[in-house]
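Q: make a model of this:
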Amino acid sequence: MVNWFNLGKRNRSKFARFLDKHGITQQDVANKAGVSKSTISRLCQSDKFSPTIKTASKIIKALRQLTKKDVDYDDFWTM
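A: Below is the predicted model of the structure:
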């Protein structure tokens, strides 16, 4: 079925689209990075949100372990 209204996926961030593309759940990232799921959820909502450098470092390290890809802060957020 086609989701004509794109419900639940509107204004998703680059970070969220990366998770979707790689089949990674927000909870997977939160657990691996040692941050709260609400932090990951906020980062998935819109590109307007950016993590602190400390939190971003944890998330990037977790994504590298989960995907075996060389991802970096600039792939998702701007300084």
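Q: can we go C-alpha only for contacts and neighbour counts from here?
A: Fine.
Q: what sits up against the longest helix seen in the chain?
A: As assigned by DSSP state H, the longest helix anywhere in the chain is helix 53-67. Around helix 53-67, the neighbours that count as contacts under C-alpha atoms under 8 Å, 6 or more residues apart in numbering are 22, 29, 30, 32, 33, 34, 35, 69, 70, 71, 72, 73.
Q: most centrally placed residue in this protein?
A: residue 15 (3.7 Å; C-alpha atoms, centre = their mean).
Q: before we go on, could you also do this sequence so I can check it against the first one:
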Amino acid sequence: MFGLFGLGKQRSKFGKWVDKKGLTQQEIAEESKVGRTTVSNMCSDPEYSPRIETWVKIQKALKNMGYNVNRDDFFDI
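A: Next comes the predicted model:
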């Protein structure tokens, strides 16, 4: 039961936000057309910072899902 709601997993700021909103990495990956591994890295590795092109896809997908977020909310630029 440790996988539920991010319990027991190392999470980045983005990952904590994803968990809080009840989103899944899979739905973000599918909506953004970004690889599932990339989304997983964004959620789990606090040191990971996506390329600008990748973040633009993620940001657009999240906006389509009703969330208005900025890259600097989650990642050090």
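Q: sorry, back to before: so which of the contacts of helix 53-67 of the first structure wins on neighbours?
A: residue 29 (23 neighbours; other C-alpha atoms under 10 Å).
Q: helix or strand for it, which one?
A: Using DSSP states H and E, residue 29 of the first structure sits in helix 26-33.
Q: and the angle from that helix to helix 53-67?
A: Using axes from the mean of the first three to the mean of the last three C-alpha atoms, to 10 degrees, the inter-axis angle of helix 26-33 of the first structure relative to helix 53-67 is 110 degrees.
Q: mean deviation of helix 26-33 of the first structure from the second structure?
A: On superposition with the second structure, the mean distance recorded for helix 26-33 of the first structure (mean C-alpha distance after the TM-score superposition for the first structure) is 0.4 Å.
Q: ok now that helix, how far from the chain's centre?
A: The gap between where helix 26-33 of the first structure is centred and where its chain is centred comes out at 9 Å by C-alpha atoms, centre = their mean, to the nearest Å.
Q: give me the helices and strands touching that helix, please.
A: Packing partners of helix 26-33 of the first structure (3 or more C-alpha pairs under 8 Å, 6 or more residues apart in numbering; DSSP states H and E): helix 37-45, helix 53-67.
Q: buried residues, stretch 59-67 of the first structure. List them.
A: Residues of stretch 59-67 of the first structure classed as buried under the neighbour-count rule (16 or more other C-alpha atoms under 10 Å) are 59, 60, 61, 62, 63.
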